[in-house]
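Q: next comes the sequence, and after it the predicted model I'd like to discuss.
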Amino acid sequence: MLKYELIPEQLMHEGTITTANIFTPAACSEDVVLLTHDKAYLDKLLNQTLSAGEQRRIGFPQTPELTQRELMITQGTIDCCFYAMENGAAMNVAGGTHHAFADRGEGFCLLNDMAIASNYLLRQNLAGQILIIDLDVHQGNGTAKLFEHNPRVFTFSMHGAHNYPFHKEHSDLDVPLADNTDDETYLALLQTHLPKLLTDLKPDFAFFLSGVDILNTDKYGKLKVSMEGCKQRDAIVFSLLKQHGIPVTVAMGGGYSPHIRTIVEAHCNTFRMAVNIYG
């Protein structure tokens, strides 16, 4: 999508970031992917042997370039974890592929980057308790399923109750939102749940999926959150995580407003808010 090029260009143009703040990841290695995904499924991606039905479920026709892109996005999320440990927060301009399961992709997601990164941190003893804060308008069904029996990764999802996926998995905490949920209701629910999670769970690392498909302009979101409300959402998450001393890796997730400038502005606001709060 065009937004992946426009977001860093806008941030550099306005001086929010410089080239020193940008890194380009390599492809994630197979052994790291296999901490989360089944070998048979990864082999299909690498060898371009997905069935027509599997490709329809993902929403993309398979290509070697698409698989390579997904492997780079995944490694980008892992690399962000190390930057976050140093600086408090780090951002992947892509990522948030939360509909990918161990054995299949769905909803434009081939590999689950936050799940892979979480399992990598746990395997390397770089984290003991992880919190995934999924504020995309769509439930992170793949992420929920992947960690349903793993108490070291807590999945928290605030999402449209009547939106894709229509069969929801069970996150550790699901907060389904009614159609037309506005700023006041949305932000109040976030302020109710997230502080308590941080106090009770005491995570030592967090992932934040900052989808901007919650906007009232989104073609598919069904919510009524304003641009300012979306900014305040990001401010709440970053401020609380900083207050608790929890490093966070952020992935952009979805955004489907009719005008690309709206999508780019909303995603750029997430970067701007991180810079404001973490300096």
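A: Nice, I can see it. Source: prediction; values computed, not measured. Residues are numbered from 1 along each chain as shown.
Q: C-alpha from now on. contacts and neighbour counts both.
A: Noted.
Q: for this structure, which segments are assigned as helices?
A: Taking DSSP state H as the criterion, the chain carries its helices at 3-14, 30-33, 39-47, 52-58, 64-87, 113-123, 141-146, 183-201, 227-243, 260-278.
Q: helices or strands next to the third one in the packing?
A: Based on contacts counted as 3 or more C-alpha pairs under 8 Å, 6 or more residues apart in numbering; DSSP states H and E, the elements that helix 39-47 packs against are helix 64-87.
Q: kindly report the same for the longest one.
A: Under the contact definition 3+ C-alpha pairs under 8 Å, 6+ apart, helix 64-87 sits against helix 39-47, strand 89-92, helix 113-123, strand 248-251.
Q: before we move on, what about the second one?
A: Using 3+ C-alpha pairs under 8 Å, 6+ apart as the contact criterion, the elements in contact with helix 30-33 are helix 113-123.
Q: ok, Gly96 touching Leu110?
A: No: contact between Gly96 and Leu110 fails when scored by C-alpha atoms under 8 Å: they sit 10.8 Å apart.
Q: and the helices of the chain, which is most packed in?
A: Comparing the helices of the chain by mean neighbour count (mean count of other C-alpha atoms under 10 Å), helix 141-146 ranks first with a mean of 25.
Q: which other residues reach that one?
A: Applying C-alpha atoms under 8 Å, 6 or more residues apart in numbering, the contact partners of helix 141-146 are 36, 98-102, 112, 114-115, 155, 165, 168-172.
Q: same thing but 6 Å
A: 98-101, 169-171 (C-alpha atoms under 6 Å, 6 or more residues apart in numbering).
Q: ditto for stretch 120-135
A: 152-158, 203-210.
Q: strands - which of the residues you listed land there?
A: 153-158, 205-209 (DSSP state E).
Q: out of the residues you listed, flag the one nearest to Asn276.
A: Looking at the ones in strands among the contacts of stretch 120-135 and their distance to Asn276, the nearest is Phe208, at 16.9 Å (C-alpha to C-alpha).
Q: any idea how many residues pack against that closest one?
A: Using other C-alpha atoms under 10 Å, the number of residues around Phe208 comes to 25.
Q: check it against this one:
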Amino acid sequence: MNPLRAYYAPAYAAADSTPSARLQLLADRLQRCARVELCEPRPMDIGLLQGLHSDEYTKAFLDGTAPLASSQGVAWSPAIRDSVLAMLAGQLDAADHALQHGIAMNVARGFHHAVWSRGGGLCALNGLALVAHCRPDRRIFVLDCDEHGGNGTEEFCARLGNLYSASIFGTRFGCYGGTRSWAFPVNVGRDGFATYLDALQAARTLIVEHAPDLLIYQAGVDCHRNDPKGRAGLSSLQLLQRDRWVFRMARELRVAVLFVVAGGYQDAQTLMSLNANTVRAAVNTYCVGSLAR
């Protein structure tokens, strides 16, 4: 089988922050992997954003108009804008590749808190909803395993008839379930890992029922027990077990999968290692050899 295709551009990590720094560390790691092909996405076609968010917000973010341009919670700058646009371009290229070849990765942070009228929770534009927006003929199902519920994606599910979402989270973040959207709060530290597996199984049932063309997997690691924002309480091994479960499920169901690394707030080296485990699970599940040379 061909190597795992992973999309990344230096602009992804242009912002000066730990969440951005770990993306460059991960890209450097993947560059040394024999069974991962790192590719730079094509430039973002700004016209594809039309109609995704409100015209007022889209224009404000592209132009840097205060205060709306910084509504994600990060002060706007051209570098922030260009980073977001590069990651969105990678999202669309990775979606195309996954639909053609079964799996792809975008080395991007999460998008799931951006709602129609503004950004939020460090998410400027919703790159999960963007895939459904640009592929109206395809059913897109988001399996969101970030620490925080995908409230923005949930809102977009009610707006886009081809978008579905199941969030498994430790922190609700306004995610309660709704139209084509389901919420699964978990606390592994209190209730055990079996409860997390039960939530994954419930999500699998929904995926089978709705038969998507593409599964977008938010493989967040801020649900790790040592993360300063983490409440779900997963260990490193349990995160790896989660990743293996998702990739095996996608392969068994013969549904194409695009995955992103999403959230994480520990030091950059720790986050890179946890994200690399997710890549290892994908590589091993799809029989493309070992992660390291």
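A: Yes, it's here. Source: prediction; values computed, not measured.
Q: TM value for the aligned chains?
A: Overlay of the two chains. TM-score (TM-score structural alignment, normalised by the length of structure 1): 0.88; 265 aligned residues with a C-alpha RMSD of 1.9 Å.
Q: with distance to Ile22 of structure 1 added, can I get the helices of structure 1 in CSV?
A: Shown next, in CSV, are the helices of structure 1 (distance: least, C-alpha to C-alpha, whole Å):
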stretch, distance to Ile22 of structure 1
helix 3-14, 8
helix 30-33, 23
helix 39-47, 28
helix 52-58, 29
helix 64-87, 11
helix 113-123, 19
helix 141-146, 27
helix 183-201, 29
helix 227-243, 20
helix 260-278, 12
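Q: and of these, who's closest to Asp218 of structure 1?
A: Using C-alpha to C-alpha, the nearest of the helices of structure 1 to Asp218 of structure 1 is helix 260-278, at 8.8 Å.
Q: so which of the contacts of helix 141-146 of structure 1 is the most crowded?
A: Most surrounded of the contacts of helix 141-146 of structure 1: other C-alpha under 10 Å gives His98, at 29 neighbours.
Q: so what corresponds to that one in structure 2?
A: Under the alignment defined by TM-score structural alignment, His98 of structure 1 is paired with His112 of structure 2.
Q: next: Cys28 of structure 1.
A: Per TM-score structural alignment, Cys28 of structure 1 is aligned with Met44.
Q: what sits closest to that match if chain neighbours are left out?
A: Leaving aside its sequence neighbours, Met44 of structure 2 sits nearest to Ala89 (C-alpha to C-alpha, 6 or more residues apart in numbering; 4.7 Å).
Q: in this structure that neighbour contacts Ile46, no?
A: No: with contact defined as C-alpha atoms under 6 Å, Ala89 of structure 2 does not reach Ile46; the gap is 9.5 Å.
Q: corresponding residue for Gly121 of structure 2 in structure 1?
A: In structure 1, Gly121 of structure 2 lands on Gly107 (TM-score structural alignment).
Q: my read: its match touches Ile58, true?
A: Yes: counting by C-alpha under 6 Å, Ile58 is a contact partner of Gly107 of structure 1 at 5.1 Å.
Q: quick one: contacts for the residue mapped onto Ala89 of structure 1 from structure 2?
A: Correspondence of Ala89 of structure 1 to structure 2, assessed by TM-score structural alignment: Ile103. Ile103 of structure 2 makes contact with 256-258, according to C-alpha under 6 Å, 6+ apart.
Q: write the ChimeraX selection for whichever of the residues you listed are buried.
A: Per 16 or more other C-alpha atoms under 10 Å, the buried members of these correspond to this ChimeraX selection:
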select :256,257,258
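Q: list just the nearest of the contacts of Ile103 of structure 2 to Ala79 of structure 2.
A: Nearest to Ala79 of structure 2 among those, with distances taken as C-alpha to C-alpha, is Leu258, at 25.3 Å.
Q: counterpart of that closest one in structure 1?
A: In structure 1, the residue equivalent to Leu258 of structure 2 is Thr249, according to TM-score structural alignment.
Q: so its match is in contact with Asn92, correct?
A: No: Thr249 of structure 1 is not in contact with Asn92 according to C-alpha under 6 Å; the separation is 7.5 Å.
Q: residues in contact with the counterpart of Gly177 of structure 2 in structure 1?
A: Using TM-score structural alignment as the criterion, Gly177 of structure 2 maps onto His170 of structure 1. The contact partners of His170 of structure 1, by C-alpha under 6 Å, 6+ apart, come to Ala144.
Q: please redo it, this time with the cut-off set to 8 Å
A: His170 of structure 1 sits in contact with 141, 144-145, 148, where contact means C-alpha under 8 Å, 6+ apart.
Q: repeat that for Cys81 of structure 1.
A: 90, 117, 247-249.
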